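In: could you work out the structure for the sequence below:
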Amino acid sequence: MKTLRVKPEFIADFKRGYSLVHRDSVSNQDLLEEEGELFEIVDQHNKLLGTAYYGIQNKGIGWILSTKDGEEIDQEYFINKIKAALRHRESFFNDSMTTAFRVFNGEGDGIGGLAIDYFDGYFMISWYSDGIYQYKDYVIHALDTLTSYRAIYEKKRFDTKGMYIDQDDFVKGTEGDFPIIIKENGMNFAIDLNDGAMTGIFLDQRDVRQTIRDHYSEGKNVLNTFSYTGAFSVAAALGGATETTSVDLAKRSLPKTIEQFSVNSIDFEAQDIKVMDVFQYFKYAQRHALKFDLVVLDPPSFARSKKMTFSTAKDYPKLLEDAIAITAKKGIIVASTNNASFGMKKFKTFIDKAFKDTNTKYKIVEDFGLPKDFRANRDFPEFNYLKVCFIQKLN
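Out: As a prediction, the model looks like this:
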């Protein structure tokens, strides 16, 4: 097995349990040849820090799988990891009101680059590098050994360079007749596991949707921006919102949002669904003096349209300023981001800047990170990537 030496300034983090091997943390990564191969990382005294697999994912070249000297990375290893993960989700499997959740969350469950979601009898495996994909047979055999299911689907969330071009998302079992309807805290959502990169819902926002439905929607006029399939709008409507407006640039957002309203027996014609650029909608709303009691901001980390590019890392304050302008006094802005490059503390500085620049007083009423099925190492905030703040506009 090849050995890579960790640079001194990174050793302390690895000893504290950091599991992502960054390109700049090791001195001789050129030794690595094939994604999926195992390698050891050692400190300046040749003391073992961990055994990792080589897999290119963003700034990383791999993930540590074990810190135990001599532990085999074999079928038994994968069975033990997935068994432990399933045990942590027992309460979800026993909850008839929620039938979709994450059962394995990458490094939080001990194998970075691998995620497994459960959708009412169907498993969906997400592979985040070609390196972890080389262990596919181990992962599937572990699911075969430990669970029963209707089918397994997969998403390759890495550049396949044409290697798997003929492969379908279906892996094994009995193919689903999509969309299927899953439950989330009693709400219905239509899901398609064989429709490109997306499924129809982001499971990590479960607690936020429930909070919007149960505490912030009754009698409110709600705006849901970057609305995707309208899941926040569904939650608001079920919570008693007088009206919802869903805005997304993608043309398919219209039929998908209609579908989500319909599976919840909500009259979609009583809701407003707009296919347009969110920033253009903000201008439209200001021109028409529209005000909303609740505004949801959940943009992608990076987006490009014909007229502009948007990055949460630099443009979120401006996005918030646009939202502040059309939020009613005492109204709530739900500000959300899944950008892992900054933490909650930095995110709150974006919020503070936007409100100060608009001479608006505010109060953060509550905030959220990842739900409990999305296990993460709390010592390293970048792994707890989700940041959501409920902000009340005070004047």
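In: C-alpha only now, for contacts and for neighbours.
Out: Noted.
In: and the helices in the stretch 101-250 of the chain, which stretches?
Out: Along the stretch 101-250 of the chain, counting by DSSP state H, counting those that start in this stretch, helices occupy 130-133, 136-146, 206-211, 231-238.
In: so which of the ones you listed is the most surrounded?
Out: Greatest average neighbour count among the helices of the stretch 101-250 of the chain goes to helix 231-238 (a mean of 27), per mean count of other Cα atoms under 10 Å.
In: rewinding a little: okay, the helices of the stretch 101-250 of the chain in a markdown table with distance to residue 117 next?
Out: A markdown table is the format used below for these (distance: least, Cα to Cα, whole Å):
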| stretch | distance to residue 117 |
| --- | --- |
| helix 130-133 | 16 |
| helix 136-146 | 12 |
| helix 206-211 | 13 |
| helix 231-238 | 18 |
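In: another sequence for comparison is provided below:
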Amino acid sequence: MSPLNTLQFRVPEELPACTLEELIRRAWPEGTPAQLSALFAELAVKIDGELTRKPAATPIAGALITVGVPEGEEVYGLPDAVDLARGDGWVIVDKPIGMPGEPVADDPMDPVLFLADMLGLERDTFRPAWTMPTTAGGPWLFGLDDATVASLRRALVGGDAMMTWTAIIARPPMPRGRWSSPSGVAIEYMTTTARGGLCEVQLIARFEEAASMSNVALVEMLLETLSRAGYPVLGDRERGGHMVAGGLRLRLAAIYQESGDLAYSWPMPGDWWPDQPVAPVPEAFQKAKPVVESGPRQIPKLGVSAKTLEVLASQGHPWVLEDAQIAGRAHLPAGSLVELSGPNGEQGPFALIEGPGTLAARVWSKRRDEAEDFDEEVDIRVDEAIARRADFLRTSNTTNTFRLIHGEADGLPGFYLDRMGSILRATLAGGSSMGFKDRVYHNLVEHDPEMIIVEVPHLRDVREGESLPIANLVHRGAGYLKPGEHVVALEDGLRYRCEPWEGIDVGFFADQRDNRRKLAALASSGQRWLNLFCHTGAFTVALAARGAHVTSVDLSRRYLSWLEESLAMNQLPANLNTSIAADCRDYLRDSDERFDGMIVDPPTAAAGSGAFWSVRKDYEKLLTACFGRLEPGGTMLVCRNDRKRTPTLETVVRAAADAAGWKIARVEGAPPAGDYPRLRGFTEGDSFEGLLVYGR
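Out: Take a look at the predicted model:
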């Protein structure tokens, strides 16, 4: 037997341990039983460099197996004919693991050509855009004529088409980065999920950065690049990958062509992750072994002033502010659990360290058991928060954008979690959340492993930095969402564009859901409404869906373009909205239009076309101008985001109406929706306060 190919792979950590024969059968499905026996008889198998004749041997985990194999003689048979997508001159098929990855044109029994027959395609012109290893599976692009194949290959290496591949490898020290292939192609990677010693990465090949590229063996290039970087793909039989059952863990996840009709993505199969440990956890990711202690968990103390303890006890406010007597937190990382203690040893509540700054900590609990059994308490609070949103989850077919965890009000200080269409978006508004966020994610993945989870840090004022915070992918789930890609959210069956990746503002305020419903119920065809500081126009869409005409005013042309996109997505007539990019104060000054209803929801502070705007000093004057444009008997939604709340919002509203000579019939509260619960005495946790003002 003259070897034609050398296989080289490692033994995975499995129980019970696999025999050497079983491992080789996984790596070489093309071999017949007789060929497999011949490998041992002819001394073609090595364990860590030592020849062996023992097929029943069980090599230790991590051992390197080297096998010289001839061309396999196993007949594959008829493949399953599954086409995932078709277009003009191309088809994407689902390649089965074990089927050869390159057609042999002069072999009438070739399984790849049989695939063409079963799909009703011409086998003579059925050509893959790239070759595949036998042990690989998943989406595979074919051209149906030579010209299309050539065009597809040019698009792939020329940058017109982009592919994202998903692989399972050993965990690299950095969650994202790039490696260079032997041919000069940059391979960008990003970790999406980690389990034990393994992680799932998304891979994008940047062919445009190579000096000269023509046709490339894409999969082989990816495998070679990862192997040279020290991270062979799970199941890579030629480059030292751990030989698990189920084939090579490298699959096409998405393909997109700007100038063509290729735009598809696919989830990973259910057996994608091995059901047993495979590789040891790298030392950099190993957690220190906990010290076994007798008795309850030891929690460090944080000294605070007697005044701080008094405020916490009497007012119920969940924040611990820095004062002259707070000491001993500089060495504690954000998220550390501490017990507050007064100057004379008085016992206070338990809290989580916030980090440097005037906010020292956030209260966790007054109860010792909820501190000592911290992880269990996190689990309970997550479950309770989600259970409180059961009604929203039941109606997610028509409204799939809502808040699942609302920080302190749900007992998870500084942590906010929103459902946005197909993803969960976590906002870290406090360093305290560092102490439990990973536990929350673990709970969420256990509850729904198919959901995408992204995380955006909001640990500083966005005005202090040059760029907005960027979301990180925590868990990829079964869906696919490219960084920077928007999602479409539903509210009462209407569709809205949302931007989950950049910044704190996602382009849609779900906390105004109840107010949109109230105003939509009041609106009717022929009415004229004014939406000031309209943002991306969610109120406009809800009102236009009732047939009302809306004038939408905002300084941001970008947001107004999103509004136009949302109107188009809902197939609403464009003439039901007039978008005006202007300072709202300028619009009120220069316009003489009158309206049946208004929405006034300004930012706390902003720089307009003229003087700086502040809700504390300028709101009454603005509302006076608004009442001057509102018809008698009309309706106005007035919102304010101001923690001081002095004077009261109703005082400001009534003073403005009196100044404009507009008669108020009644005023009623218009708070955030129920999935944004309020904590008594904690106005910092409220997204806004609102009033509905009705005229007479």
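In: thinking again about what came up before, nearest to residue 364 of structure 1, of the helices of the stretch 101-250 of structure 1?
Out: For residue 364 of structure 1, the closest of the helices of the stretch 101-250 of structure 1 is helix 206-211, at 14.6 Å, according to Cα to Cα.
In: average gap between the closest one and structure 2?
Out: Its aligned residues in structure 2 lie a mean 0.6 Å from helix 206-211 of structure 1 after superposition (mean Cα distance after the TM-score superposition for structure 1).
In: so where do the strands sit in the stretch 151-300 of structure 1?
Out: With DSSP state E, counting those that start in this stretch as the criterion, the stretch 151-300 of structure 1 has strands at 151-156, 170-173, 180-184, 187-191, 221-225, 243-248, 272-275, 292-297.
In: which residues does the spatially most central residue of structure 2 contact?
Out: The centroid of structure 2 falls nearest to residue 454 when counting by Cα atoms, centre = their mean (2.8 Å). By Cα atoms under 8 Å, 6 or more residues apart in numbering, residue 454 of structure 2 lies in contact with 423-426, 471-475, 500-501.
In: what's near enough to touch residue 516 of structure 2?
Out: 539, 542.
In: same check, this time on residue 175 of structure 1
Out: For residue 175 of structure 1, the contact set (Cα under 8 Å, 6+ apart) comprises 150-151.
In: sorry, back to before: what does the residue nearest to the centre of structure 2 align to in structure 1?
Out: Here residue 454 of structure 2 is matched to residue 153 in structure 1, going by TM-score structural alignment.
In: repeat that for residue 115 of structure 2.
Out: For residue 115 of structure 2, there is no aligned position in structure 1, judged by TM-score structural alignment.
In: and residue 115 of structure 2, how close does it get to residue 638 of structure 2?
Out: The gap separating residue 115 of structure 2 from residue 638 of structure 2 is 64 Å, by Cα to Cα, to the nearest Å.
In: what of residue 502 of structure 2?
Out: The spacing between residue 502 of structure 2 and residue 638 of structure 2, counted by Cα to Cα, is 28 Å.
In: so if I had to pick from those two, which one is more boxed in?
Out: Each of residue 502 of structure 2 and residue 638 has its neighbours counted (other Cα atoms under 10 Å); residue 638 has more, 21 against 16.
In: trace that one over to structure 1, please.
Out: Checking TM-score structural alignment: residue 638 of structure 2 goes with residue 335.
In: and that match, which helix or strand is it part of?
Out: Element membership for residue 335 of structure 1 (DSSP states H and E) is strand 327-337.
In: next, the buried residues of that strand.
Out: Counting neighbours by 16 or more other Cα atoms under 10 Å, one finds that the buried residues in strand 327-337 of structure 1 are 327-328, 331-337.
In: and stretch 48-67 of structure 1, by the same measure?
Out: 48-57, 61-67.
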